[in-house]
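My questions concern the predicted model and sequence given below.
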Amino acid sequence: MRQAFHRLTVDTRGKGLTMITRPICDWVNETGISDGLLTLWCRHTSASLTVQENADPTVRRDIADFFEDLVPESRHYVHDDEGPDDMPAHLRSMLTDIQLTIPVMDGRPVLGTWQGIYLFEHRRQPHRREIVLHLLGE
């Protein structure tokens, strides 16, 4: 059994879903680990990770719009130290997740045909986010 770690830095453009599938697949391939379990960990409380539709960009738009309706910035929040998008970003992160676990077979994450891995930025401003990848396998 072997394990490998990697830190992936992602620059976001502000709110929305940023596809990170390619750099993750490339890194998994580079490790030489053929079969195992990949864990992704987002080191932030105002961004999250998700697996979602990778073909039609309107899906990403509808997801972003849904979260705007579900957790609006216009509501009064006690915690607003970094502005009106601060607490909503934390709540959106809780509703999605900051970690994913994906099986790896034949040197590739096992994703469906239309699945992509995304960093979901919940803040208005662009941010530099760090994702820790841990692959355990043979």
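Noted; the coordinates are in hand.

contacts and neighbour counts: CA atoms only from here.
Noted.

what ranges do the strands span in this protein?
2-11, 16-19, 36-42, 47-53, 99-105, 108-109, 115-121, 128-137 (DSSP state E).

Could you dump those into CSV with distance to residue 71 and mean neighbour count added?
Output for these, formatted as CSV (distance: least, CA to CA, whole Å; neighbours: other CA atoms under 10 Å):
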stretch, distance to residue 71, mean neighbour count
strand 2-11, 23, 14
strand 16-19, 14, 20
strand 36-42, 20, 20
strand 47-53, 14, 21
strand 99-105, 21, 16
strand 108-109, 31, 20
strand 115-121, 14, 22
strand 128-137, 22, 18
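
this is the other structure I want to compare:
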Amino acid sequence: MLNQATTTLAVDTPGRGLIDITRRVRDWAQAQGFSEGLLTLFVRHTSASLLIQENADPEVQRDLERFFARLVPDGDALFRHRDEGPDDMPAHVRSTLTATQLSIPLLHGRLALGTWQGIYLWEHRQRAHRRELALHLLGR
């Protein structure tokens, strides 16, 4: 028989950048007492995203930011949607190019992340926001 558990996590962001949420997610998943299952994370916003990325060298995160700044620059004349400023539409494009949902297996009571993998919320807006994540764990 499968069981399930759900929760929401609020994450305050300082503005654009990657926020490591691995510990919060891992602690919640382990506290559910499941030995195996599947954890789904979903960010409830259109200008932020989720990703699994290297957690050892912070230069990886800075390189990702530099790449996306080149790929989708703020204030690009291509974009007409600017209701909340020059970073509005670029933030939506960035979230479209990344992911708003992740699925992570739970094996032997632990998230099956690799040695150098961390879970990140990626804030794509310049100013601070409070982001909400929905977590759903299905397993036994």
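It's in. Bear in mind that the values here come from a model prediction, so they are computed numbers and not experimental data.

Could you export the strands of structure 1 as TSV, including distance to residue 27 of structure 1?
Output for the strands of structure 1, formatted as TSV (distance: least, CA to CA, whole Å):
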stretch	distance to residue 27 of structure 1
strand 2-11	8
strand 16-19	15
strand 36-42	11
strand 47-53	17
strand 99-105	12
strand 108-109	10
strand 115-121	14
strand 128-137	9
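
Out of the ones you listed, flag the one nearest residue 26 of structure 1.
Residue 26 of structure 1 lies closest to strand 108-109 among these, at 8.6 Å (CA to CA).

how many other residues sit next to residue 66 of structure 2?
A total of 12 residues lie near residue 66 of structure 2 under the criterion other CA atoms under 10 Å.

Distance-wise, check it relative to residue 127 of structure 2.
18 Å (CA to CA, to the nearest Å).

next one: residue 71 of structure 2
20 Å.

swap in residue 88 of structure 2?
11 Å.

Not counting sequence-adjacent ones, nearest residue to the counterpart of residue 101 of structure 1 in structure 2?
Under the alignment (TM-score structural alignment), residue 101 of structure 1 pairs with residue 103 in structure 2. Distance criterion CA to CA, 6 or more residues apart in numbering; nearest residue to residue 103 of structure 2, sequence neighbours excluded, is residue 40 at 4.5 Å.

What's residue 22 of structure 1 aligned with over in structure 2?
Under the alignment by TM-score structural alignment, residue 22 of structure 1 pairs with residue 23 in structure 2.

State the number of residues packed around the nearest residue to residue 71 of structure 1 once chain neighbours are set aside.
Nearest residue to residue 71 of structure 1 in three dimensions, chain neighbours excluded: residue 88, at 5.8 Å (CA to CA, 6+ apart). When neighbours are defined as other CA under 10 Å, residue 88 of structure 1 has 26 of them.
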